[in-house]
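1. Pasting the sequence and the predicted coordinates here, then a few questions.
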Amino acid sequence: MKSHVKALVVGGGAVGTGIAYHLARAGWSEVMLLERDELTSGSTWHAAGLLPLFNMGYATSHIHDYSVKFYKTLEAETGLNAGFAVVGNLRMAQTQARMDEYMLYASTAESVGIPYEWLTPAQIKARWPLVRSEDLKGAIFHPTDGYINPADVTQAMAKGARQRGVTIERRWQVDGYEWTGSEWKVTVTRMVEKGGNLVPSDDTAVITAEHVVTATGNHAQRTAQLLGLKIPAIPVEHQYIVTEPDPALQEWRAAGHPEHPVLRDADAKWYVREERKGWILGPYEQGAPARFRYAVPDSFRADLFPLDLERIEEEYMSMIHRIPTTETLGLKDDFNGPICYTPDGNPLVGPAPGLRNMWLAEGFSFGITAAGGTGYYLAQMMVEGEAEIDMAALDPKRYGSWMTSEYAVQKNEECYSHVFILHHPDEEREAARPLRTAPAYDRQKAQGAQFGQVNGWERPNYYAPEGFDDHAARSFRRGGWWQYAVEEARAIREGVGLIDATAFTKHVVKGPGATAFLDWFTCNKLPKVGRINLTYALTDAGTTRTEYTIVRLAEEEYYLVSAGAWTAYDADYLRKSAADKAGEFGYIEIQDVTTQWGVFAIAGPKSRDVLNALVRDAAPETALSNARFPWLSMREIELGMCPVRAIRVAYTGELGWELHHPIEMQNYLWDQIMAAGAAHGLKLVGARAQNWLRQEKSYRAFGTELGRDATPLEADLPRFVDLSKEFRGKAAMQALGVRARCVTLLIDGPDDADPWGREALYHGDTKVGRLTSGGYSVAFGKSIGMGYVTPDLAVPGTRLMVKMFDRLWPAEITEDSPYDPKNLTIRKDSCPQQG
């Protein structure tokens, strides 16, 4: 066995072999894959092998699309048939809401380039007479996917990897990782058979590797313990059954008819496909338990759990309803095995937090579908520095150190049961909540707050009257909450509103090297003391890694505010970057102070009036004036007895302040603001209205307009890029040029719906881009959206079409910041004549 390699892949399932193959194909020699048992002996061996293209996520859709196309090429390359049955995928809908879901997905599919067809119930029946269709609304059909033999595709990728120079070693278990400062020393032990179990022998070795990738599947918790990490990948039981041959199906096939597509009755929570003239039923039922919370027992190899037929009785009876010929069939086989999940259902793919050259590829609930694409895009990240698509949605650091095994268990069980639940864009799942709450949570709840969850934090989405049912209000169109968000947005435009932004990520960067480091780390000029700047940290590939509001507290002390969903993600990049430059810039201290500071954002034409009643100052009548507190500045002020780090900025584009306050004083400050605001009609405002308002100002958001697939110049933000200085990623950014450009559009859409930010954009019959954000504009009385189009079309006045609900709706590119483009309202002084 080799003692030194460029990259060591740990795990010989479909995902691990896919990664090893693509690293070699990307040009890395000296790649080794280790498997503790045999290839495919984990969840791969008992997977049903389905390859569904359907996915509501943009990055995951790309991954699945790549896999489906790649698997079709393997036989020509390796000579091994991967067992790909391209039978298509028929996803049926019993309700209009389900069809709405499919239509939203379909626009995402168009932006990725995934083909699909619509079928009516009559067309379903005509093509597949064994399927009952009279109670369906319709279906979406993917003609290019189907199912594959998991073992065959894994072996084909393994052979392709070997042909490209990859070494594959079986029966070796990793027992330790040690980072030497330049490479990993990986301690491995030979595994041997003993009494039917796989046990460690006395044969050990050490492999040094520049990079390590873990793709350990059900063993992710053991991997987490070896690396000192938290990895919320814990398996959940998934069972499926195989029926005896169906005489009606046999007759259908004997008559020369093609195989049925993979059938999915999403409202009944199952998939069905043909298997040796019978049927496989795979349900996603309620009550499936998580397994292996801490580790997989040594005695568990390619094993299964006992079947629990009572748990899937409802889904079984539904199959009989949908395919009546199955009623008299007996069961030929059953499987109940562990399938790894994560709290949001997306795998964990990317750099491990806090570690160098350690890459995670864990938590794949659809591992066969994702294996090829994960290998392709992860290899891009490792070899080239970034993938061609933004992989942030899959980054392992989207869960911070607050995450526990109990949280992962509860959320993973919920995620499994939600595979076929309607995935509303305004969906908020209930398990393991509330967990992280700011002090004002109970006060907000008493005021009718309907909470969403971001990075574990409870955050008001909107406020509704007593008795309002948030779950019932969800929709693919304008849900029951929409009217309340409209009222909240209008309150900020016309009066005053209060938003809880406590979930913001906050870091303090200070020390002798802080200024030099941040000047290199971010692309804009650094602010002067007491002032703020909006800026971006870039990847080495020149794309946007993080957006920061930087407040300069002192010559060598800075307060950095970034998106609340990305605390661990931002902290890891900041700390690793500072460590890389410590020898050049000197000592730098970085503190994550997110949980020390609460944040209230007060905004609207009357916001100064509310704060004037609270500010304690020698001259309170001028304390918040432009002369003493100009736009884009910070001051330490006192509101009643609460010391506040006030920042004159508003994500809504109105006159306003962010009030950063000691978290332990939050309830006091809340009560003071509510009392002072009563005389001015202050309204509580949630995140959904804020999202609409920021689009009226063309304020880009990280995770939508801003990400690792576009540069700040492509986001059309040259005013925040100082090309006169050197900064990380500058040359790469300039080399990329402007491949697409971010624009804001006003949309004449349906009367009962707004875009969600997943829709394809057309110019005539040509797809020219996609939306990244969407919503409703109270200022213009119509839908609004932001997105990317080809540079030649990124001109105000250009008329495009937006794909919504299987129709094209007119849209027009508007000037940047269509609401108050000259920023007059946000700069408004306390004296009207000074404007």
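-> Cool, got the structure.
2. contacts and neighbour counts: CA atoms only from here.
-> Noted.
3. ok, then the element right after the helix or strand harbouring V409?
-> Assigned by DSSP states H and E, V409 belongs to helix 405-417. Moving toward the C-terminus from helix 405-417, the next helix or strand (DSSP H and E) is helix 441-446.
4. For E584, the count of nearby residues, please.
-> Neighbourhood size, E584 [other CA atoms under 10 Å]: 12.
5. which residues are contacting the helix or strand where it lies?
-> Using DSSP H and E, E584 sits in helix 582-585. Residues outside helix 582-585 that contact it (CA atoms under 8 Å, 6 or more residues apart in numbering) are 512-514, 516-517, 588.
6. Make a markdown table from those and add secondary structure and neighbour count to it.
-> Output for these, formatted as a markdown table (DSSP: H, G, I helix; E, B strand; the rest coil; neighbours: other CA atoms under 10 Å):
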| residue | secondary structure | neighbour count |
| --- | --- | --- |
| P512 | coil | 15 |
| G513 | coil | 21 |
| A514 | helix | 23 |
| A516 | helix | 16 |
| F517 | helix | 22 |
| I588 | coil | 21 |
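7. and here's the other structure:
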Amino acid sequence: MKTHVKALVVGGGAVGTSIAYHLAKAGWQDVMLLERDELTSGSTWHAAGLLPYFNMSYATTHIHDYSIKYYKTLEEETGLNPGFYVVGNLRMAQTDARMDEYMLYASTAETVGVPYEWMTPDQIKERWPLVRTDDLKGAIYHPTDGYINPADVTQAMAKGARQRGVVIERKWQVDGYEWKGDHWDVTVTKMVEKGGNLIPSDEQVVIHAEHVVTATGNHSQRTAKLLGIKIPAIPVEHQYIVTEPDPALVEYRKTMPEHPVLRDADAKWYVREERGGWILGPYEEGAPARFSYSVPDSFRADLFPLDLERIEEEYMSMIHRIPSSETVGLKDDFNGPICYTPDGNPLLGPAPGLRNMWLAEGFSFGITAAGGTGHYLAQLMVEGEAEIDMASLDPKRYGSWMTTEYGERKNEEAYSHVYILHHPDEERPAARPLRTAPAYDRQKAEGAQFGQVNGWERPNYYGPKDAPETFDHDARSFRRGGWWQYAVDEAKAIREGVGLIDATAFTKHLVRGPGATAFLDWFTTNKLPKVGRINLTYALTGHGTTRTEYTIVRLAEDAYYLVSAGAWTAYDADYLLKAAEDKREEFGWIDIHDVTTQWGVFAIAGPKSRDVLNELVRDAEPDTVLSNKRFPWLSYRDIELGMCPVRAVRVAYTGELGWELHHPIEMQRYLWDKLMEAGAKHGLKLVGARAQNWLRQEKSYRAFGTELGRDATPLEAGLDRFVDLDKDFHGKAKMVETGIRAMCVTLLIDGPDDTDPWGREALYHGDERVGRLTSGGYSVAFGKSIGMGYVKPELAKPGTKLKVLIQRRLWDAEVTEDSPYDPGNETIRKDG
């Protein structure tokens, strides 16, 4: 066995073999893959092998698209047939809401170039007469995908990897990882057969690996313990059944081609042909999590007992949809573990807190994702970045607050939600509320309908106070849901009066010490603010794209308070801490603390916001403390509101006169009550995140995770004013070298009367697809839909006429000037 390698891949399923193959293809020598048992002996062996394109994520759609195209090339390269049956994929809809979901998905698919067709019930019946269609609304059909043999495609990728120099070793288990400063020492143990079990022998080897990738599937909890980190990937039971041959199907196939993979999403199952019969795969309620701590040594390529009662409803609905299956007996059944994560997306990227350790865990659709995972992870490892933004899949999207029970409950929920209606305003209820700010109960009493951000409960909008708990769920829609008017009223309140927003979930870091100033000057793109001032700035990747957005508050000469997006606390902390560690010798001592949970944040904004604060401010000259002279725009002051000390920052994400009120978290209820009391005479309205999202688009304020990410530079995002090209900063040369591939624009849209864009839609110029939206919503200032997105540079000029694909139609859109609402920032600078 080799003991010195460039990269060690741990796990010999479809995902692991693809990663090994693509690392070698990308040019890395000395790649080795270890499997504790046999290749495909994990979830790969009992997977049904489906290749569904359908996904609402831009990054994941790219991954699936690559896989489907790549698998079609394997036989020519390796001589092994991967068992790819390109029969197509028919996703049926029983309701208008389901068709709305497919229309939104289709617009996302167009941004990636995924082919699809629309079908009516009559067209379905004409092509596939065994399918009952009288209660269907229609379907979306993907002609280029189908299903594949999981074992065959894995073996084909393994052969391709070997042909490229990868060494594959079986029956070796990893028992320890130790970081040595520039490589990992990985202790591995030879596994031997004994009584049908696989047990460790006395033979051990230490492998020196510059990089390690874990693709351990069901064993991810063991991997987490060995690494000393948390990995919220826990398997859930998935069962499917295989029927005896269906005489009607056998007769049909004498003259007709194979059925596509059939999906009745409203019935929560997929069905495909199998040797004259049918495979039914349900995603039922009540499937339990398994192996929450480890996989028993006795569990190898094993299965759980079938629970037919649990899938009875789905089985009967298959008979309803394919009546000929009613008299067909069952031939085989499978009930095995499939790994899930709390949001159903894999954990793909650098491990939190570790160097040169890469995770590829939690693949609930591992066969579909394996090819693309290998391709894009290899780009990330070899080149430093992938061509698509992988942040939505990054393992650090979950923080250390995540526990085993949380993982169990959320993963069970993710499984049962595979075929629910995936509204863009979807909020899943399991394991909630969990992280709550002190004012949570007061907000709930005021009718707050909460969203979840990094575990925090955050008001999305305020509905009726007497609404039942189900109001928010009932209000959801792919169009303007029941919450829409509430958000409109909240947005108008900020534009015309005053509103209060809870922004406690913001990520907050304190950076200080002798090296803090030099480090942050190198780490970020903008000039550092003077003491008492703030600025907006960006940390870049090594490729010059946007890694993090910060508001920097300078507290003292060598003390800074950094505020960034609430959804990305662990993601931002990991990058900041590693960068500071790398530069400590050059710049000096730097002390960094995550103080997110120590500070609450209320944002008060609107023309009357100063009036409300003047009711509470304690100062020798209270009438002037909030004036432009004493408290100018883009500055901060330590003030007192009643008995609460507040770090007030004069900035407003809504584009109106306003302040962020950062306060000790333990005083939040007191401050809330005082603000509500003082605001009553000024018509203060409580405002949620949805209205705020609309308002920031009227100001063309880019948001991290939508307009800002690792696939665009700040210059492409149109943020030149926050980039100081006269100084040297991390990623500068690559940013300049990249140039302008696309430009971020704001568009006003003449869309449907009942629908606004969600930020996933394709943009057209004539018949040519020229870009995509990254954000969308409604503008109260202009009385029409609004969106932000990226287009070809030559189309970014204000006044350019484009089209947006919404509900299968192209709607007129026009590129506006940046900040179409109050472009001169007169309201935000208003004096008092």
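-> That came through, no problem. Quantities reported herein were computed from a predicted structural model and do not represent experimental measurements.
8. What TM-score do the two superposed chains give?
-> TM-score for the superposed chains, counting by TM-score structural alignment, normalised by the length of the second structure: 1.00, backed by 829 aligned residues with a CA RMSD of 0.3 Å.
9. against the second structure, where does the helix holding E584 of the first structure fall?
-> Here helix 582-585 of the first structure aligns to the second structure at residues 584-587, judged by TM-score structural alignment.
10. mean per-residue distance, the matching stretch to the first structure?
-> Superposed on the first structure, stretch 584-587 of the second structure shows a mean distance of 0.6 Å to its aligned residues (mean CA distance after the TM-score superposition for the first structure).
11. Could you list which residues are in contact with the equivalent of D754 of the second structure over in the first structure?
-> The alignment partner of D754 of the second structure in the first structure, by TM-score structural alignment, is D752. By CA under 8 Å, 6+ apart, D752 of the first structure lies in contact with 477-478.
12. Please, which helix or strand holds D752 of the first structure?
-> Here D752 of the first structure sits in a region with no helix or strand, counting by DSSP H and E.
13. Just tell me what V601 of the second structure corresponds to in the first structure.
-> Per TM-score structural alignment, V601 of the second structure is aligned with V599.
14. related to what we said a few turns ago, quick check: the match of D754 of the second structure vs G775 of the first structure, distance?
-> The gap separating D752 of the first structure from G775 of the first structure is 12 Å, by CA to CA, to the nearest Å.
15. Count residues in the vicinity of the nearest residue to P433 of the second structure once chain neighbours are set aside, would you?
-> Among residues not flanking P433 of the second structure along the chain, E457 sits closest, at 6.6 Å (CA to CA, 6 or more residues apart in numbering). Residues lying near E457 of the second structure (other CA under 10 Å) number 21.
16. do the same with the one 10 residues further on
-> Counted with other CA under 10 Å, the neighbours of A467 of the second structure add up to 12.
17. Assign a three-state SS to it, would you?
-> State at A467 of the second structure, reduced to three classes by DSSP: H, G, I helix; E, B strand; the rest coil: coil.
18. Quick check: the residue nearest to it when sequence neighbours are not counted vs A689 of the second structure, distance?
-> In this structure, A467 of the second structure finds its nearest non-sequential neighbour in G447, 7.2 Å apart by CA to CA, 6+ apart. As judged by CA to CA, G447 of the second structure and A689 of the second structure stand 14 Å apart.
19. do Y340 of the second structure as well
-> In this view, Y340 of the second structure and A689 of the second structure are 28 Å apart by CA to CA.
20. about what we covered before: contacts only, for the residue nearest to A467 of the second structure.
-> By CA under 8 Å, 6+ apart, G447 of the second structure lies in contact with 462-467.
21. out of these, which ones does the first structure keep as well?
-> Contacts from the contacts of G447 of the second structure that recur in the first structure, judged by both residues aligned by TM-score structural alignment, their matches' CA atoms under 8 Å, are 462-464, 466.
22. Just the buried ones out of the residues you listed, please.
-> With burial judged by 16 or more other CA atoms under 10 Å, the buried subset of these is 462-463.
23. what about the helices in the stretch 1-150 of the second structure?
-> Counting by DSSP state H, counting those that start in this stretch, the stretch 1-150 of the second structure has helices at residues 14-25, 58-71, 74-78, 96-112, 121-127, 150-163.
24. cool, the stretch 301-450 of the first structure as well?
-> Taking DSSP H, counting those that start in this stretch, the helices of the stretch 301-450 of the first structure run over residues 313-322, 367-384, 405-417, 441-446.
25. Report the mean deviation for the third one after fitting onto the second structure.
-> The one in question is helix 405-417 of the first structure. For helix 405-417 of the first structure, the mean deviation from the second structure after alignment is 0.3 Å (mean CA distance after the TM-score superposition for the first structure).
26. Which strands and helices lie in contact with that helix?
-> Contacts defined by 3 or more CA pairs under 8 Å, 6 or more residues apart in numbering; DSSP states H and E place helix 405-417 of the first structure against strand 234-243, strand 331-341.
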